[in-house]
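Participant: Sequence and predicted structure, then a few things I'm wondering about:
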Amino acid sequence: MGKLRAAFYSLTGCQGEYLTILGMEDILLDLLSLVDIAEFKLASSKEYDGKVDIAFVEGSVSTERDLEYIKRIRGNSKILVALGDCAVWGGIQASTSGQDPKELMRSVYKTEKNLYGFLGEHKGISEVVPVDYEIQGCPIEGKEFARVLIDLVRDVKPELPDYPVCIECKVREIPCLIVERGLPCLGPITVAGCDARCPSYNTACIGCRGPIRDEANVAGELEMLLRKGYDRERILDLMSLFGARYKGLRSLIEGGKS
């Protein structure tokens, strides 16, 4: 049996995920040698529009081109993996959800003309087509990508974190920054996988890994931080930075800014 064919595609994003992968110099060649690379735009100008076994996609669905492209990618791939917060949740740009697209154009480009075929909002890939696996983070963790790729090559279902950063704090015996210092830490609603890097440096989690899919209690987090004296709008802005399109959060944001 030959190698699986894999491709790395980009929608609207900064390609930080691919920079992370290409920066894994110590294992990069061995890792990517596990598959036949059909396309990897940041590493090569080669383009491929055929069938692949695994499609890795970064970036949000923000333009008409993105929408058409991701549908074609989905149709051409057996397994689709969303890489990074833009692909999973729409990214930081999704924090503009609900704002007037014409006003966004005016504020940035000084025109109301719909440049680049902007769809009016930034969506995660799963809002448009079925996604098999999601690797969260802004950017992703290289070791997590490596585990997923190896599992897929071995025909093993990847196991991705479905618990909060708080669990990693407990494992590493890091004092709770909410309890001990009263900081507005988003660890309780943010998916693990970073080894609680920021709390380990005594810095509150800002949620860059994105919310825990279907389980983040954003209303409870907001209520807790309000009791600690934090401003509602500040907390909602913080939560919306990486998770504006999370279920339940959009209504909280709209309610807090009305």
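Facilitator: Arrived safely. Numbering: from 1, shown residues only.
Participant: from here on, contacts and neighbour counts on C-alpha atoms
Facilitator: Will do.
Participant: Quick check: closest non-adjacent residue to Ser10.
Facilitator: Glu58 (5.0 Å; CA to CA, 6 or more residues apart in numbering).
Participant: Next up, the contacts around the one you found.
Facilitator: 8-13, 15, 17, 82-84, 86-87 (CA atoms under 8 Å, 6 or more residues apart in numbering).
Participant: How about Met24?
Facilitator: The contact partners of Met24, by CA under 8 Å, 6+ apart, come to Gly142.
Participant: Relative to Val52, how far out is the residue nearest to Ser10?
Facilitator: Going from Glu58 to Val52 by CA to CA, to the nearest Å gives 16 Å.
Participant: do the same with Glu25
Facilitator: Where Val52 is concerned, Glu25 sits at a distance of 25 Å (CA to CA).
Participant: dropping in the other structure now:
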Amino acid sequence: MNKPRIAVHKFSSCDGCQLTFLNLGEALLQLNEQVEILHFLEAGMSDAETEVDIAFVEGSLSTPNELERIQQVRANSRYLVSIGACATSGGLQALRNLEGQHDNWRDAIYARPEFIQTLKEVQPIAAAVQVDLELWGCPVSSAQILAAIRALLFDVAPIDDRDRVCLECKRQQAVCVLVTGAAPCMGPVTRTGCGALCPRFGRACYGCYGPSETPQTDTLAQRFAGFGLLPDAIARRFLLINSQAPAFLHTGKVFYHSGTGDQDD
């Protein structure tokens, strides 16, 4: 029997989520015995137009060419899985969406801006095509990737774990840095997947896995204000890696405008 076919595509990103594949080590070798990886530039395989069972997509849509390319990827894939913060919410590059001054920034940065082809706003993959599964994180975890592959190959809906990081902290018996240290921890509104890595080492979660299910972002922001954080500092907690995730964007913009005196949404 033919092996299931897999592709890993890169769009605007840092390659970190692709490296999660490579960092699987022995597990990647075992996976390669079960599937056929046809396109994965980071690993040296190039066949971008091939038809596959599962296409993993890293990165955001930042250029007109990427808008065209993602349509081809979708058409050639049975399942399309977006991986990482850039693909699921626009990532760090989507921070330029906040100011709405795309042309000014481009012209200030590049000596020949007429040669730079970019979209007015950065978009997640799901803004342009149907996505069958979103794996959040910056970067995603190897456990997420392996679990998704196993489920999809058996036509089983993968588990979309939206538990809060706080629940993972309790499972790991980690001391709450929000309660004990008055640290501006995003754990109460951030989905797990990282294993509560930062809080377990005494650091506040900074929301790299995106919003959890029904996140009470406004309430958490008020708690941060009670710690003495200024509006700009509160806004930065939400308007960071996953700034375009609706829940984070709403609360972040409220405090961002409060800090600048601009009340327009």
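Facilitator: Nice, thanks for sending it over. Computed from a predicted structure; not experimentally measured.
Participant: Glu25 and Val52 of structure 1: which is more packed in?
Facilitator: The neighbour count for Glu25 of structure 1 versus Val52, taken as other CA atoms under 10 Å, is higher for Val52 (23 against 11).
Participant: Strands of the stretch 1-150 of structure 1, start to end?
Facilitator: Ranges of strands in the stretch 1-150 of structure 1, per DSSP state E, counting those that start in this stretch, are 4-10, 35-40, 52-58, 61-63, 77-83, 118-123, 133-135.
Participant: The third one vs structure 2, average distance?
Facilitator: What it means is strand 52-58 of structure 1. The superposed strand 52-58 of structure 1 is, by mean CA distance after the TM-score superposition for structure 1, a mean 0.7 Å from where its aligned residues fall in structure 2.
Participant: Report the distance from that strand to the chain centre.
Facilitator: Relative to the centre of its chain, strand 52-58 of structure 1 is centred 15 Å away, using CA atoms, centre = their mean, to the nearest Å.
Participant: if I pick the most centrally placed residue in structure 2, what's in contact with it?
Facilitator: In structure 2, the centroid-proximal residue (CA atoms, centre = their mean) is Ala85; its distance is 1.1 Å. Contact analysis of Ala85 of structure 2 by CA under 8 Å, 6+ apart lists Gly59, Gly91, Trp136, Gly137, Cys138, Pro139, Cys208, Tyr209, Gly210, Ile241, Asn242.
Participant: same thing but 7 Å
Facilitator: Residues in contact with Ala85 of structure 2 (CA atoms under 7 Å, 6 or more residues apart in numbering) are Gly91, Trp136, Gly137, Cys138, Ile241, Asn242.
Participant: Aligned against structure 1, show me the partner of it.
Facilitator: Matched across to structure 1, Ala85 of structure 2 falls on Asp85, judged by TM-score structural alignment.
Participant: roughly how far apart are the nearest residue to the residue nearest to the centre of structure 2 once chain neighbours are set aside and Leu80 of structure 2?
Facilitator: Of all residues not flanking Ala85 of structure 2 in the chain, Gly91 sits nearest, at 4.9 Å (CA to CA, 6+ apart). In this view, Gly91 of structure 2 and Leu80 of structure 2 are 19 Å apart by CA to CA.
Participant: check contacts around the nearest residue to Leu239 of structure 2 once chain neighbours are set aside.
Facilitator: Leaving out its chain neighbours, the residue that sits closest to Leu239 of structure 2 by CA to CA, 6+ apart is Gly252, at 5.5 Å. Residues near Gly252 of structure 2 by CA under 7 Å, 6+ apart: Ala235, Phe238, Leu239.
Participant: Apply 8 Å and report the result again.
Facilitator: Gly252 of structure 2 sits next to Ile234, Ala235, Arg236, Arg237, Phe238, Leu239, Ser243 when contact means CA under 8 Å, 6+ apart.
Participant: I'd like to know how far it sits from Gln123 of structure 2.
Facilitator: 18 Å.
Participant: Quick one: neighbours of the residue nearest to Glu134 of structure 1 when sequence neighbours are not counted, just the number.
Facilitator: Excluding the flanking residues, the one nearest Glu134 of structure 1 by CA to CA, 6+ apart is Ala82, at 4.7 Å. The local packing of Ala82 of structure 1 (other CA under 10 Å) involves 25 other residues.
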